[in-house]
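Chemist: Predicted coordinates and the sequence they were generated for:
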Amino acid sequence: MTEQKTLRSQRWLAREDFRTFNHRSRFMQMGYDRKDWEGKPIVAILNSWSEFNPCHMHFRQRVDDVKRGVLQSGGFPLELPVLSLNDALIKPSALLYRNMLAMEVEEMIRCHPVDAAVLMGGCDKTTPAMLLGAISSDIPTVFLPAGPMLRGNSRGKTLGSGSDAFKFWDERRAGTISEAEWEGVISGIARSPGTCMTMGTASTMTAIAEALGMALPGASSIPAVDAAHQRMSVQAGRRIVEMVHEDLRPTQILSREAFLNAIAVAMAMGCSTNAIIHIIALARRAGRMDVGLDDFDRLSRQVPVLANIRPNGTSQYLMEDFYYAGGLPALMNRLSSFLHLDEKTVSGGSVGSNIEDAQVYNDDVIRSVETAVYAEGSLAVLKGNLAPDGCVIKPSAMSAKFLRHSGTAVVFDDYPSLKAMLDDPDADITEDDVIVLRNAGPKGGPGMPEWGMIPVPLKLVRQGVRDMLRISDARMSGTSYGACVLHVAPEAYIGGNLALVRTGDTITIDVPARSIHLDVGDEELARRRAQWQAPPPRFERGYGKMFIEHILQADQGCDMDFLTTQAGASAGDPDIF
């Protein structure tokens, strides 16, 4: 069989029938001729650029670099715009639309005459969304990370996006910084294209894409505006054409061991709490139903935090420093005893061969196992009667005194009522109390807004308090920090035990023991459950209605129930239509 007959795109373009005539004529309408496509892999460049997404501002130019690489290797590149999700601007939550982008990527690949795809993403939800769609469509795919922005700067101080925004906001609320200082933070904290340069969700997820083997070695660490990012984009274009000839597809790369590598790397990076939701969703799309919360907790106990990057600990370093220190290959080299080194990657080599020559150039930025930032992994999974299906906390970015804590619950059913208390200088609350926010989960939010890093109440901020225990079924930004228990499952909106907590109840957490407990008897909980009434629907039409009806819980990855591998196959062969 000739290559021309094996290329998927040739089903549209290489036959002698009326439909093929129509396909060819439309290509020629765009100015292409037969030499552009005949016998060549057609590579779709799925570009999530938009003028509402500052993280992807440079993609307008980078797509030309990818095209250059595709042409150099004998492919035919075509740009295919897709939904652009920017976490800072989309309300109520970019997670609400993660699955919408995943569906678009899958269907755009399936319905067009393409043989391979380069995915251009990076802002928090675009990475998992694009990978979810690519896994389900399963053609040769390379993920191209947007890269982190340059470090922030104001009045001679280095600023980290998100993390320092939260810190200075508390100082402004406390009245300790001037309006001019605050304006300097606003204008200086994000000063180039690229994703957050702290160890937030964006850098976490692009590192996970690389650790999974779906991005080129070192790609996730390169700053967005560095010339090396342009070169990497060209390399991705060249490599994707080679992958077509090798028939190297996501399902051949994404083994259970690949996901265990991703979890280990995430822990060593001091990852965002959002990593749990996205990795579980990706694993389920790849048919790895045995990847779950227990794997995160086990590896969390084994793998230390090696990346000394804000918001972990008291680090002064940001992603730009991480890149200069050797980037992800250097960290993975130091982590190699925890990794499955024989796993395949899009480079054509194994994980082991990709990292064997990587070196660390700054031992304070990328620590050794012996000098780790934090002895255990970044995240901890807690379970108990308040979260039977689990919840998550980030011990590496919180005050140690709350690792074991009992306090009185102060409960809020919605964010507006919570905010009123937070801004009240005379609020009835103490540092030892436990703030509880509910109805902010996958269905209740909807889409799990990043409300989980609940600000410390103004009354306490003015007293010098900067951390306290907070519990919710929401998420928090990966740039966030503090003693925040998140992703409580099942969520309150569907009747999880979080819905039964009352102000005045005692809640106890023990992070070393991985437990969370509502100190209320079973009989009393049963009585409260009998009185509980479900909140009204958040949406009554459109995508939002579909989302609420089909979204899975946080411990299952927040994918749609009809998009998982177990839901069955979709019509993949264009010949039948």
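Modeler: Perfect, I can see it now.
Chemist: C-alpha from now on. contacts and neighbour counts both.
Modeler: Fine.
Chemist: any chance you could map the strands in the chain?
Modeler: Using DSSP state E, the strands assigned to the chain run over residues 42-47, 76-81, 116-121, 141-145, 152-154, 157-159, 380-384, 387-393, 404-412, 434-437, 469-472, 484-485, 506-510, 515-518.
Chemist: wait, which of these is closest to Gly287?
Modeler: strand 141-145 (17.5 Å; Cα to Cα).
Chemist: Next, the buried residues of that closest one.
Modeler: Across strand 141-145, burial judged by 16 or more other Cα atoms under 10 Å covers Thr141, Val142, Phe143, Leu144, Pro145.
Chemist: got JSON lines for the residues you listed, with distance to Met30 too?
Modeler: Formatted as JSON lines, the buried residues of strand 141-145 follow (distance: Cα to Cα, whole Å):
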{"residue": "Thr141", "distance to Met30": "25"}
{"residue": "Val142", "distance to Met30": "26"}
{"residue": "Phe143", "distance to Met30": "27"}
{"residue": "Leu144", "distance to Met30": "26"}
{"residue": "Pro145", "distance to Met30": "29"}
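Chemist: Got another one to weigh against that:
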Amino acid sequence: MTFNPAKWPRKLRSQEWFGGTGKDAIYHRGWMKNQGYPDDLFDGRPVIGICNTWSDLTPCNGHLRELADKVKNGVWEAGGFPVEFPVFSPSESALRPTAMMFRNLCAMDVEEALRGKPIDGVVLMAGCDKTTPALLMGAASVDLPAIVVSGGPMLNGHFRGERVGSGTHIRKFNEAVKAGEMTQDEFVEAEASMSRSAGGCNTMGTASTMASMAEALGMALSGNAAIPAVDSRRRMMSQLTGRRIVQMVKDNLKPSDIMTKDAFENAIRTNGAIGGSTNAVVHLQALAGRCEVPLSLEDWDRCGKDVPTIVNLLPSGKWLMEEFFYAGGLPVVIKRLGEMGMLHKDALTVSGGSIWDEVKDVQNWNDDVIVPTEKALRKSGGIAVLRGNLAPNGAILKPSAASPDLMVHRGRAVVFEDIDDYKAQVDLEDLDIDETCVMVLKNCGPKGYPGMAEVGDMALPSKLLKAGVRDMVRISDARMSGTAYGTVVLHVAPEAAAGGPLAIVQNGDMVELDVPSRRLHLDISDDELAARLAQWTPPVSRPAGGYAQLYHDKVNRADEGADFDFLVGRRGNDVARESH
């Protein structure tokens, strides 16, 4: 396509590097030309960054190199100049101590790369759980035109006639082994059926949830979230996205234009309707902070409390992402929210039109996957935000994955001081615990277990699993995987390591959970609570140097998104000139 810079409404940012005949421009162009780029690519056409989290060590994103090539095709077709670059890729399945510890590092990488390089707009190539929020966070702080391409979910797993969902069935099979209902050899045999194609989790885990959040926020083309990774339509979506970003640069359509308060409220309601991951809370809180949009846990409760869960997918339901796509995917869910009066229909999307215009004509092709509202899995889904003397700054619970009979419960606390204490005690035959107890895990929040690992869905003691117990109330300052399930209270804030009330819970204390009343209460007097807190001392161990110490010292609370305090806000894309 012949490019005519005279038809563009303004001088592009990349021309600060490539425009003119001065020494600096010649320096920048000259080095780029060692890759074989011809002169006319530097004539003022938009330079489109392709920000790629591909990595052999991030299996969910292992196919993003192929998708990036399709994005490039689209950029070329629309008259742009595509340039691909890597950023840190936090792998959910392989990175220790937890990928969440490195979400902020990835976001920093994205932000500085976008600001410091000759880029006019960017396509964000994401897939694994933390890559989607990290890329959006970095792009929001720079505020250049940006659009998301998700890697998509892997195909369904199958084992001995049973549909196998990523993560969810690992937990199910592990519990079956501990209960004596499945052999270890059978568990190993099932491994081959769990991840049989490229892509992210095929359940409504955090990867698929965050892809859905990107679409609901308006930051991805309609239909992006659910297309299987290996479906040809995923490649087509990538190419169309490459075309679209060029027009977004021409229109100067930026994240700040799209990710408004209305957009976040749409995403919160969408999360309730899909039975999305609890991790969406901490990620959207952090993203809102970057967008300078005021968003609180109260907004999650207000917007999500009355949203019915209508997507019948594991871990809340029975189907997987493949069936969700065939049923019509996220556009059907967003349309249903609009029909129920639960959607800000005028919210702008990367398409340049409203979110309602994108979905108003779609159809549901399977009402057992996307169920009628009157048959909702939960009449009131969303995220329940709990408060009380045990969680002054809030805690959360996912009702669609919890046991209805445990939503109001009072039980004796069985306390684990940290994850190592839990692992040492949980399967001891003499552990004083029964199904009425409340399992309490401390020191696993953002500071206490740097990164706030996904250990909140504590596996139940073997002796109780063997007795047929499958759920108990569990409380912690940790997170849990979006593929997990159970009556699990998470993200208790302030966390134990920061001196929150969770730190002073003792074995034998009575704990009350009342989800309908949004209450989480430690049944001791105010005087006793104050006395215990006065005697509390911080944990002795803390990171000694490196990124772990930066994380420990600068991370904010879970209810604030666990971002670094110095990264909150929008810093823009201006960069100082240099001279060579």
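Modeler: Yes, it's here. In this text, all values refer to a predicted model and were calculated from it rather than measured experimentally.
Chemist: TM-score for this pair?
Modeler: For this chain pair, the superposition-based TM-score is 0.97 by TM-score structural alignment, normalised by the length of the first structure; 572 aligned residues with a Cα RMSD of 1.4 Å.
Chemist: still on that earlier bit, any idea which of the strands of the first structure is most buried?
Modeler: A comparison of the strands of the first structure by mean neighbour count, using mean count of other Cα atoms under 10 Å, puts strand 141-145 on top with a mean of 31.
Chemist: okay, and that strand goes to which residues in the second structure?
Modeler: Strand 141-145 of the first structure corresponds to residues 146-150 in the second structure, going by TM-score structural alignment.
Chemist: contacting residues for Pro543 of the second structure?
Modeler: Neighbour list for Pro543 of the second structure: Gln549, His552 [criterion: Cα atoms under 8 Å, 6 or more residues apart in numbering].
Chemist: That one maps to what in the first structure?
Modeler: Counting by TM-score structural alignment, Pro543 of the second structure corresponds to Phe539 in the first structure.
Chemist: ditto for Met125 of the second structure
Modeler: Following TM-score structural alignment, the counterpart assigned to Met125 of the second structure within the first structure is Met120.
Chemist: State the distance from Ser84 of the first structure to Asp64 of the first structure.
Modeler: Counting by Cα to Cα, to the nearest Å, the gap from Ser84 of the first structure to Asp64 of the first structure is 18 Å.
Chemist: the more surrounded of these two?
Modeler: Neighbours around Ser84 of the first structure and Asp64, counted as other Cα atoms under 10 Å, are more numerous at Ser84. The numbers are 24 against 18.
Chemist: top helix in the second structure by residue count?
Modeler: helix 232-251 (DSSP state H).
Chemist: What is the corresponding segment of the first structure for it?
Modeler: Under TM-score structural alignment, the alignment places helix 232-251 of the second structure onto residues 227-246 of the first structure.
Chemist: before we move on, what about stretch 268-280 of the second structure?
Modeler: Stretch 268-280 of the second structure falls opposite residues 263-275 of the first structure when the two are matched by TM-score structural alignment.
Chemist: quick one on the thing from earlier: now the match of strand 141-145 of the first structure on the first structure. Mean distance?
Modeler: Stretch 146-150 of the second structure differs from its equivalent in the first structure by a mean of 0.5 Å after superposition (mean Cα distance after the TM-score superposition for the first structure).
Chemist: Aligned against the first structure, show me the partner of Ala214 of the second structure.
Modeler: Taking TM-score structural alignment as the criterion, the aligned counterpart of Ala214 of the second structure in the first structure is Ala209.
Chemist: if I look at that match, how far off is Val244 of the first structure?
Modeler: Note on Ala209 of the first structure: its distance to Val244 of the first structure, by Cα to Cα, is 20 Å.
Chemist: same thing with Gly390 of the first structure?
Modeler: Using Cα to Cα, Gly390 of the first structure is found at 41 Å from Val244 of the first structure.
Chemist: re the thing from before, give me the buried positions along the match of stretch 268-280 of the second structure.
Modeler: Going by neighbour count (16+ other Cα under 10 Å), the buried part of stretch 263-275 of the first structure is 263-275.
Chemist: Verify the contact between Gly276 of the second structure and Ala207 for me.
Modeler: No. At 9.8 Å, Gly276 of the second structure does not count as touching Ala207 under the criterion of Cα atoms under 8 Å.
Chemist: helices or strands next to the longest helix of the second structure in the packing?
Modeler: Helices and strands touching helix 232-251 of the second structure, by 3 or more Cα pairs under 8 Å, 6 or more residues apart in numbering; DSSP states H and E, are helix 64-77, strand 121-126, strand 146-150.
Chemist: now with 7 Å?
Modeler: helix 64-77 (3 or more Cα pairs under 7 Å, 6 or more residues apart in numbering; DSSP states H and E).
Chemist: Residue range in the first structure corresponding to the helix it packs on, please.
Modeler: Going by TM-score structural alignment: helix 64-77 of the second structure matches residues 59-72.
Chemist: with the second structure superposed, average distance for that stretch?
Modeler: Stretch 59-72 of the first structure, aligned to the second structure and superposed, deviates on average by 0.7 Å (mean Cα distance after the TM-score superposition for the first structure).
Chemist: which residues make contact with that stretch from outside it?
Modeler: For stretch 59-72 of the first structure, the surrounding residues in contact (Cα atoms under 7 Å, 6 or more residues apart in numbering) are Trp49, Phe76, Pro77, Gln230, Ser233, Val234, Gln235, Ala236, Gly237, Arg238, Val241.
Chemist: same question, stretch 437-454 of the second structure
Modeler: Outside stretch 437-454 of the second structure, the residues that reach it (Cα under 7 Å, 6+ apart) are 98, 100-101, 411-418, 472-481, 495-497, 502-503, 548, 551-552, 555, 558, 562.
Chemist: how distant is that stretch from the center of its chain?
Modeler: Per Cα atoms, centre = their mean, to the nearest Å, the displacement of stretch 437-454 of the second structure from the mean C-alpha position of its chain is 18 Å.
Chemist: Which stretch of the first structure is it matched to in the alignment?
Modeler: Mapped onto the first structure with TM-score structural alignment as the criterion, stretch 437-454 of the second structure occupies residues 433-450.
Chemist: end-to-end on the matching stretch?
Modeler: Distance across stretch 433-450 of the first structure, first residue to last, is 21 Å (Cα to Cα).
Chemist: same deal with stretch 504-522 of the second structure?
Modeler: Calculated as Cα to Cα, the first-to-last residue distance of stretch 504-522 of the second structure is 10 Å.
Chemist: so where is stretch 361-369 of the second structure in the first structure?
Modeler: Counting by TM-score structural alignment, stretch 361-369 of the second structure falls onto residues 357-365 of the first structure.
Chemist: buried set for that stretch?
Modeler: Residues of stretch 357-365 of the first structure classed as buried under the neighbour-count rule (16+ other Cα under 10 Å) are Ala358, Gln359, Val360, Asp364, Val365.
Chemist: again with stretch 394-405 of the first structure
Modeler: For stretch 394-405 of the first structure, the neighbour count (16+ other Cα under 10 Å) marks Lys394, Pro395, Ser396, Ala397, Met398, Ser399, Phe402, Leu403, His405 as buried.
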